[in-house]
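can't give you the sequence, but here's the structure:
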C-alpha cells in the first residue's frame, strides 16, 4: 500500500470505543473508507456521524463477532457498500481476568469465542476479498500473548492462540500479497478492565497498573496505521508497544 489510503476500504471491529474507535478515526483521516463494527450501535452511530462530518466515507454495522454468519454478512455488506476490502482490523476482544480455581467458566467461553473464534471467523470471511485486493490483516493481540501471570491464564491462552493463528495465516498468504500484522499493546487506558467480573482479578490488575503512565488508544492506532501504510514489499509482521513504565 502507498502512504495514502485514499481509495482503500477498511473494516474495524470493536470500533465503538478504545483502540477500535481510535483506529477507525486514524484510517479514515488517512483517506480510507471505513466500516465500523461493534455490538453497541448507539456508540457506533455517534462515531459514524463524527467521521462523516470530517468527510470520511463511513458505514456503521452492528456485529457480534462470535456469530459466524454475522461475520460473513458484515464482510458482504462492506464489499457491497464500498466495492471491496483492503484492510481488516480484528480488534474486538474481552479481558475477563481471574484465577482458574473457582472461575466462572462462562467468562472463559466469552473470551475464547470473542478473542479467538471471532477473529478466525472474520478473517476466514474476509480472506477471499483480501487476496483479491492484496490487502492487510491487523490482529490486535496483547503483551499477554508473551507474558503469562497467575490470574490471567485463559486470557493469555486466547492471545497466544491468536498469535499462533496469525503466524500460520501469514505463511499461507504472504507470497500472494496479503500482509499480516500482529499488534501487541501493553497497558492501554481503555474500558477493557471495567468488564472484569471477578473482583479479585479486577483489583489485582488495577494495583499492578496504578503507577503506570498508560498508553492511549491513539498510540496503538498509530502502530496500526504505520503497518498498513508501508510499501507493498514491506510487511510489518509484529509490533510490540508497551508504556515506557511497564516492566513486564
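Thanks, I have it. For clarity, every value in this text was computed on a predicted model and none was experimentally measured. Numbers count the residues shown, from 1 in each chain.

please count neighbours and contacts with C-alpha atoms only from this point.
Noted.

ok, and for the longest helix anywhere in the chain, which residues are buried?
With secondary structure taken from DSSP state H, the chain has its longest helix at helix 153-173. Under the neighbour-count criterion of 16 or more other CA atoms under 10 Å, helix 153-173 has 153-163, 166-167, 169-170, 173 buried.

now the strands: where do they sit in the protein?
Along the chain, the segments classed as strands by DSSP state E run 9-13, 33-38, 58-62, 87-90, 136-140, 179-185, 238-241.

output the ones you listed as CSV; include the columns mean neighbour count and distance to residue 226.
CSV is the format used below for those (neighbours: other CA atoms under 10 Å; distance: least, CA to CA, whole Å):
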stretch, mean neighbour count, distance to residue 226
strand 9-13, 27, 14
strand 33-38, 28, 17
strand 58-62, 22, 21
strand 87-90, 25, 13
strand 136-140, 26, 11
strand 179-185, 25, 11
strand 238-241, 17, 10
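
TSV for these, including distance to residue 103?
Output for the strands of the chain, formatted as TSV (distance: least, CA to CA, whole Å):
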stretch	distance to residue 103
strand 9-13	28
strand 33-38	27
strand 58-62	30
strand 87-90	27
strand 136-140	25
strand 179-185	26
strand 238-241	30
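
okay, pairing it with this:
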C-alpha cells in the first residue's frame, strides 16, 4: 500500500469535511488518535516538531488505509504554531477541532535541578498548549468546534519527583476548567483527557539514565530508587494502557454529542483521580503518595 501523502491533495478540498489538528503525533496517544480520527472520517492534520520522526505515523496510516496530512508544528514556537494553523485554514477553509497532545515527561525534584529546568517543563507542557489554543480559537468559534487537551492523572494528583511536570499539568487543568464556561458562550466545547500509565511513556519519553540519576541524587537517592522501582513495575506487570486504548477517550471528546469536561482514559484513571476529587483535606492523597517513596 502506498504511503499516505504529507501534504494536501492538489484537487479542491471538500469544504464540508470536518478537520482536526492534533499535536505531538510521532508516537503514543497522538499517533493513535490521529489514526483513529482519520478512520472516523475526519480530515486529520497530524503535527509534530520534527517531521523526520513521522515514520511510525506514516506506517500506521498506511496499515489502517487512511490518509493523514503530516505537518510541522513546534508548540513552543509561536511563529510555527501560527503558520501551521493558518496553513490548515488556507488549504481546507475550516478547523473543527484541536487536540493538544504534545508534551514532554520530566523526572526531578527542586533541590536537584534549576528553576530554569522547571521553566522549560512549563514552556512545553503549559505555554505550548496555550500557544496552539490561542491560534485555533477564532477558527473553532467559526465552526462551533472543540478544544481538547491531553493532560494526565498527574494534573489532578501531584506525584513524587514529578513536581514540575505535575505543576504544568495542574496549570493546564485549571486553565481549561476556567476557560470552558467562557468558550461555551461562543459555541466552543472544551475537554481535558486524563491518561494514567501508557505503554512506553515513562522511560522512553523522559529519556534518562535512571541508574545515573539515582547515583547523583544524594540524600534523595533512596526515595528516588523506591519511586522508580514502583513506577517501572507498573509497566513490567503489564498494567500500562495501550496508546490506542487511551486514544478512545480522545475520540469520545471529539465525537460525543455533549462530551464531559474531564474524561479519564481507563477505570484505573477514574479510581485514581477520584481519590483527589473526593479528598477535601488532602490527607488521602498524601497518605497514598507518601507510600511511594518510603
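Cool, the structure landed. Worth saying up front: this structure is predicted, and the values here are computed from it rather than measured.

TM-score for the pair, please.
Overall, the chain-to-chain superposition scores 0.88 on the TM-score scale (TM-score structural alignment, normalised by the length of the first structure); 241 aligned residues with a CA RMSD of 2.4 Å.

residue in the first structure matching residue 260 of the second structure?
Using TM-score structural alignment as the criterion, the counterpart of residue 260 of the second structure in the first structure is residue 236.

quick one: contacts for that match?
For residue 236 of the first structure, the residues meeting the contact criterion (CA atoms under 8 Å, 6 or more residues apart in numbering) are 179, 180, 181, 227, 230.

my guess is the fourth one contacts residue 221. True?
No - counting by CA atoms under 8 Å, residue 227 of the first structure sits too far from residue 221 to count as a contact (10.0 Å).

look at these two and report which has more neighbours.
Between residue 227 of the first structure and residue 221, counted using other CA atoms under 10 Å, residue 227 has the larger neighbour count: 24 against 21.

quick check: that one vs residue 45 of the first structure, distance?
The spacing between residue 227 of the first structure and residue 45 of the first structure, counted by CA to CA, to the nearest Å, is 27 Å.

same check, this time on residue 59 of the first structure
When CA to CA is the yardstick, residue 59 of the first structure and residue 45 of the first structure sit 9 Å from each other.

cool, residue 192 of the first structure as well?
With the distance defined as CA to CA, residue 192 of the first structure ends up 20 Å from residue 45 of the first structure.

do residue 119 of the first structure as well
According to CA to CA, residue 119 of the first structure stands 23 Å off from residue 45 of the first structure.

these two - which one has more neighbours?
Comparing residue 119 of the first structure with residue 45 by other CA under 10 Å, the one with more neighbours is residue 119, at 28 against 16.

surely that one and residue 68 touch.
No - in this structure residue 119 of the first structure lies outside contact range of residue 68 using CA under 8 Å: 9.9 Å.

which residues in the second structure form helices?
Under DSSP H, the second structure gives helices at 28-39, 55-64, 78-92, 115-122, 128-143, 163-184, 206, 210-215, 221-236, 243-255, 267-277, 283-290.

need the contact partners of the shortest one.
By CA under 8 Å, 6+ apart, the residues outside helix 206 of the second structure that reach it are 104, 105, 106, 107.

specify which member of the residues you listed is nearest to residue 96 of the second structure.
Proximity of these to residue 96 of the second structure, judged by CA to CA, is greatest for residue 104, which lies at 25.6 Å.

what residue of the first structure takes the place of the closest one?
When the structures are aligned by TM-score structural alignment, the residue of the first structure matched to residue 104 of the second structure is residue 94.

what's that match in contact with, if anything?
110, 111, 114, 115, 192, 195.

list the members of those residues that persist in the second structure.
Contacts retained in the second structure from the contacts of residue 94 of the first structure (both residues aligned by TM-score structural alignment, their matches' CA atoms under 8 Å), given in the numbering of the listed structure: 111, 114, 115, 195.

returning to what we had before: now, of the contacts of helix 206 of the second structure, which are buried?
The neighbour-count criterion (16+ other CA under 10 Å) marks 104, 105, 106, 107 among the contacts of helix 206 of the second structure as buried.

count the neighbours of the residue lying closest to the second one once chain neighbours are set aside for me.
Excluding the flanking residues, the one nearest residue 105 of the second structure by CA to CA, 6 or more residues apart in numbering is residue 206, at 4.9 Å. Using other CA under 10 Å, residue 206 of the second structure has 13 neighbouring residues.
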